[in-house]
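[1] Curious how this folds, go ahead:
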Amino acid sequence: MSLSQSEIASGLSTILGHDAVITDAQKMDAYLKEPRKRFHAPAAAVVTPPDVPALQALLRWANENRVGIIPQGGNTGLVGAQVPLLGSEVIVSLARFDRIRAIDTAAGVMTAESGVILENAHKAAEAQGAMFPLWLASQGSARIGGVLSSNAGGVNVLAYGNARELTMGVEAVLADGRLYQGLNALKKDNTGYDLKDLLVGAEGTLGIITAATLKIFPLPEDHETALVNVTSPDAALTLFQLMRQRLGGRLNAFELIPQIGLEFQLRHGMLDADPTASPSPWYALIEVTRMAGTEPGALQSALENAFERELITDATLAESLAERTRMWTFREQMSECQSKEGASIKHDVSVPIAAVPALIAEGSAAAARIAPGIRPVPFGHMGDGNIHFNFSQPAGSDPKAFMAQYDEAVHEVIYETVLKLGGSVSAEHGIGQLKVDLLKQVKDPVALDMMRAIKTALDPNGILNPGKMLG
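    This next block holds a predicted model:
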């Protein structure tokens, strides 16, 4: 028999103390409101355990009493993994797990607890002359545990990989309260299955990450950054291939941005100045890392070669930190600016890099056939094939009517296009509760069976993030 809300609150208070348990609806509100405002289920309670033993005790109790548990970091997720689905779950905030346990620059590792804000992890590494290269627009509020649980990507995947590739080991509490002590800094460890890779990207469905050993790198001497005019995604693809050939591993970002994104931001006063050299249908934001001992000018030289080949029509190189910041602000505000234009239909998808132009062309045409006047706003990480393929409502149309009429149909044609091109329906945002049904439609049935078997083995009572990912 399931526990009532008052019984849950009483049990939680006995384990954690009254100060670590929130049941007041107004105080819980911030934990329930996710960025896209798509999910509105209540929670039985919110708890803020102070340490690993307290979290272990909590999960033992929850497992014995079949109480659903939702791990939550900075509540920045975009697919609803971090908020309730059923209305009876307990949200476990990891905000108090906020220590940097160790930094070893010689070994190139940092051990951070799951509640550390990503930006604070950056600052801690930089204070020791090192860099943690996972950069997100939400880094001021996203926390390490959520970043790892969603296997976040960001703008530096091209050079450094996504969260999974930056993780050497994790510590996690399992559904029955046992502690998996997988923190290590070994580059070679052939002693069985790589269990950290199960937990990273599992969205809290297999265990709650409490700390991780992360790769850090020497702090760059400088960055060379340019915003480049290109005529089309096809031209951007050719330019990317040239940049990779000329710059190799120094090329750490290649972002594609459409002109409409600049128009939105300038119209709504989101930029203090136009960061571009001149008007263009498309822009590529390119950045090169310059390490100590290397000569500056590599990006400028590569762009001069691109001009000679007529791959670009204009460009501006950042000559100051303020100019570099303005260029990246332009890129990072691409999601926010769409909300100022009304409703938008959003997709986080990936295709092979060579198929990015086809994705944008075919997807835009398909959406336009369904919804005349719809405004495509595709942007993102062209260097790794991850495009945020978004569509803003026609100018002046009613937002609710637009979403009611076109949301499902546009999703269908975009995902159909993605799959035809050999891509993925979730590149870096995850599955959560938003894409559970979609995953069942597109995932290999054998892969789904394997995932369910792992879930059953590690969480037989289904208390960890119930209903998420696998449903």
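
[2] rest of the way, CA atoms for contacts and neighbours
    OK.

[3] quick one: the helices in the stretch 51-200 of the chain?
    With helices called from DSSP state H, counting those that start in this stretch, the stretch 51-200 of the chain shows them at 52-65, 118-127, 144-149, 157-160, 196-199.

[4] could these go into TSV alongside mean neighbour count and distance to residue 271?
    Output for the helices of the stretch 51-200 of the chain, formatted as TSV (neighbours: other Cα atoms under 10 Å; distance: least, Cα to Cα, whole Å):
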stretch	mean neighbour count	distance to residue 271
helix 52-65	19	43
helix 118-127	19	22
helix 144-149	30	28
helix 157-160	20	26
helix 196-199	19	39
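
[5] Name all residues that make contact with residue 194.
    With contacts defined as Cα atoms under 8 Å, 6 or more residues apart in numbering, residue 194 has no neighbours.

[6] structure for this one too, so we can compare:
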Amino acid sequence: MIPPALRERLRAILGPSGLVEETTDLAPKLKDHRGRYVGRTPLALRPASTEALAAAMALLHAEGIAMVPQGGNTGLVGGATPDESGDQVLILTERMRAIRALDPAGDTITVEAGCTLAEVQAAAESIDRLYPVSLASQGSCTIGGNLSTNAGGVQVLRYGNTREQVLGLEVVLPDGRIWNGLRALRKDNTGYDLKQVFIGAEGTLGIITAAVLRLWPRPRARAVAFCAVPDVEAAVTLLARLRTAAGEALTAFELMPEMGLSFVLRYLPGSHRPLATVSPWYVLAEIAAQRDDPAPLLESALEAAMEDGLVQDATIAASESQALALWSLRESMSDAQKPEGASLKHDVSIPVPAIAQFVAEATAAVATRDAGVRLVCFGHVGDGNLHFNLSQPIGVEPSAFLARTAEFAEIIHDLVHAHQGSISAEHGLGRLKLDEITRYHSEVELDLKRRIKTAIDPRGLMNPGKLVKP
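    From the prediction side, this is the model:
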């Protein structure tokens, strides 16, 4: 429990809106996005500035009280949820949402951690620029959360992960000290790149409060195609064809299965099947250009692919509304699994040349264990990221299927490891995969991570029980 005197000192630092204490107000913050974890906390802090946060963290650190940062609470691995002990204080960044600077000449934007991704995208668009990280949750996920998990999304193929958009950071360390690394430099060859230590660290080393982000020229035109392909191998071959034809203009390349598409068509209002052809697999591809309309290039490449049997049928969006409708089929795929019952989600990455073999092996392994499992494997084939999701067999109790989480995770993740992949492509480890990662990382790698954690957070007060095991 937080002693009354400490509570009052925190209130004095943070102001009248700086503490969340009522049970009803805290409840939504204590349950993770997927409902796997429900934690407890004596209170949550809502700082409005980096300086206020730093002063509050210094107090908590001196008292040995653990801290759990939380942004939009859209994470999928329990990384922003306090544990069940009730001993951890939640720190919310929702009041820290200023756009500190917009620099069209330098193509940068400086933002605070509580800004939503959508707000940053809109600010970039206001100066005719693009912030390219794009996620289904962009209306509610925050930049601080994106940075802490190194968020990916659908445009990684062209622009890279969140990590590759960052030029500088401001971070409050566990003891309340502030590291001001808000440098808008493309070149800074002065030793260790400290910002990269905090990106993807899931709040276990400190709390990111602001960032200098790269901006890009905004595309003037795009072409979006939905294609039926006979198998995953054809999809991977088509990816190579389109990259050759379009180069860096190929912005996205997404794989979708018929099972997942059928779920979306069943539950997404106003959706319809984009092709007459029903195929086991589909590809959604986008080419974006600065000048000329990319549709003729995409059409020509797809015609050649059809002649070679890589594509069975295809359509290219004739308008922006049609493009958005095609994208909604992909972006709704995860949510469309919910009405079908429990699902086991596996966010993995595989070297692109091995994707087809992995999907074949993993599909067969799952079917051998339970032929009734419905596979919904989709994702960002362009960067090797697959969401290898399993929907429960029809007629099975959801709780019974969820009880097999570890069983199926071991099957799938062992195959991922055999193909030199990663068991977490973009969601992070959080609490969900904390134990599991020890099966796949070498002792040297685990030891290095523990040493970094101990060096920056020797008392283990930052987001304990996540990402790094003691």
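
[7] hmm, back to that, what about the helices of the stretch 51-200 of the first structure, which gets the closest to residue 39 of the first structure?
    Residue 39 of the first structure sits nearest to helix 144-149 of all the helices of the stretch 51-200 of the first structure, at 17.8 Å, using Cα to Cα.

[8] re the thing from before, can you add distance to residue 79 of the first structure and give the helices of the stretch 51-200 of the first structure back as JSON lines?
    Formatted as JSON lines, these follow (distance: least, Cα to Cα, whole Å):
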{"stretch": "helix 52-65", "distance to residue 79 of the first structure": "24"}
{"stretch": "helix 118-127", "distance to residue 79 of the first structure": "19"}
{"stretch": "helix 144-149", "distance to residue 79 of the first structure": "12"}
{"stretch": "helix 157-160", "distance to residue 79 of the first structure": "20"}
{"stretch": "helix 196-199", "distance to residue 79 of the first structure": "18"}
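
[9] looking at these, which is closest to residue 297 of the first structure?
    Nearest of the helices of the stretch 51-200 of the first structure to residue 297 of the first structure, taken as Cα to Cα: helix 157-160 at 18.8 Å.

[10] Just give me how far stretch 309-327 of the second structure sits from the chain centre.
    Here stretch 309-327 of the second structure is found 25 Å from its chain centre; the criterion is Cα atoms, centre = their mean, to the nearest Å.

[11] contacting residues around the spatially most central residue of the second structure?
    What sits nearest the mean C-alpha location of the second structure, by Cα atoms, centre = their mean, is residue 151, with 3.8 Å. Contacts of residue 151 of the second structure were listed using Cα under 8 Å, 6+ apart, and they are 133, 161-163, 426-427.

[12] if you set the cut-off to 6 Å instead, what comes out?
    162, 426 (Cα atoms under 6 Å, 6 or more residues apart in numbering).

[13] now do residue 315 of the first structure
    Residue 315 of the first structure is in contact with 227-229, 277, counting by Cα under 6 Å, 6+ apart.

[14] Next up, identify which helix or strand residue 379 of the first structure is on.
    strand 375-381 (DSSP states H and E).

[15] Can you list the helices and strands that that strand packs against?
    strand 251-258, strand 386-392 (3 or more Cα pairs under 6 Å, 6 or more residues apart in numbering; DSSP states H and E).

[16] Could you tell me the angle between the first one and strand 386-392?
    Which is strand 251-258 of the first structure. 20 degrees (axes from the mean of the first three to the mean of the last three Cα atoms, to 10 degrees).

[17] quick one: the following helix or strand past strand 251-258 of the first structure to the second structure mean distance?
    Elements were assigned by DSSP H and E; along the chain past strand 251-258 of the first structure, the next helix or strand is helix 259-267. Taking mean Cα distance after the TM-score superposition for the first structure, the mean distance separating helix 259-267 of the first structure from the aligned residues in the second structure is 1.1 Å.

[18] Out of the helices and strands packed on strand 375-381 of the first structure, which one sits most buried?
    strand 251-258 (a mean of 24; mean count of other Cα atoms under 10 Å).

[19] okay, it sits on what stretch of the second structure?
    Per TM-score structural alignment, the counterpart of strand 251-258 of the first structure in the second structure is residues 250-257.

[20] where's residue 315 of the first structure, which helix or strand?
    Using DSSP H and E, residue 315 of the first structure maps to strand 314-317.

[21] any idea where the strands of the stretch 201-350 of the second structure begin and end?
    Remark: strands assigned in the stretch 201-350 of the second structure by DSSP state E, counting those that start in this stretch are 207-214, 216-217, 221-229, 250-257, 281-289, 313-316, 343-344, 347-349.

[22] And the last one, what's buried?
    Think strand 347-349 of the second structure. Using 16 or more other Cα atoms under 10 Å as the test for burial, strand 347-349 of the second structure gives 347-349.

[23] And those residues, which is closest to residue 120 of the second structure?
    residue 347 (25.6 Å).

[24] among the strands of the stretch 201-350 of the second structure, which is nearest residue 168 of the second structure?
    Going by Cα to Cα, the one of these nearest residue 168 of the second structure is strand 207-214, 4.9 Å.

[25] what's the angle between that closest one and helix 117-126?
    Interaxial angle, strand 207-214 of the second structure versus helix 117-126 (the same axes, to 10 degrees): 30 degrees.

[26] which strands and helices sit next to strand 207-214 of the second structure?
    Looks like strand 207-214 of the second structure contacts strand 108-112, strand 166-172 (3+ Cα pairs under 6 Å, 6+ apart).

[27] ok, and what's touching that strand?
    Contacting residues not belonging to strand 207-214 of the second structure are listed as 108-113, 165-172 [Cα under 6 Å, 6+ apart].

[28] ok, those residues vs residue 286 of the second structure, which is closest?
    Nearest member of these to residue 286 of the second structure, counting by Cα to Cα, is residue 165, at 20.6 Å.

[29] need the contact list for the closest one.
    213-214 are the contacts of residue 165 of the second structure under Cα under 6 Å, 6+ apart.

[30] measure it to residue 303 of the second structure for me?
    Distance, residue 165 of the second structure to residue 303 of the second structure, by Cα to Cα, to the nearest Å: 35 Å.
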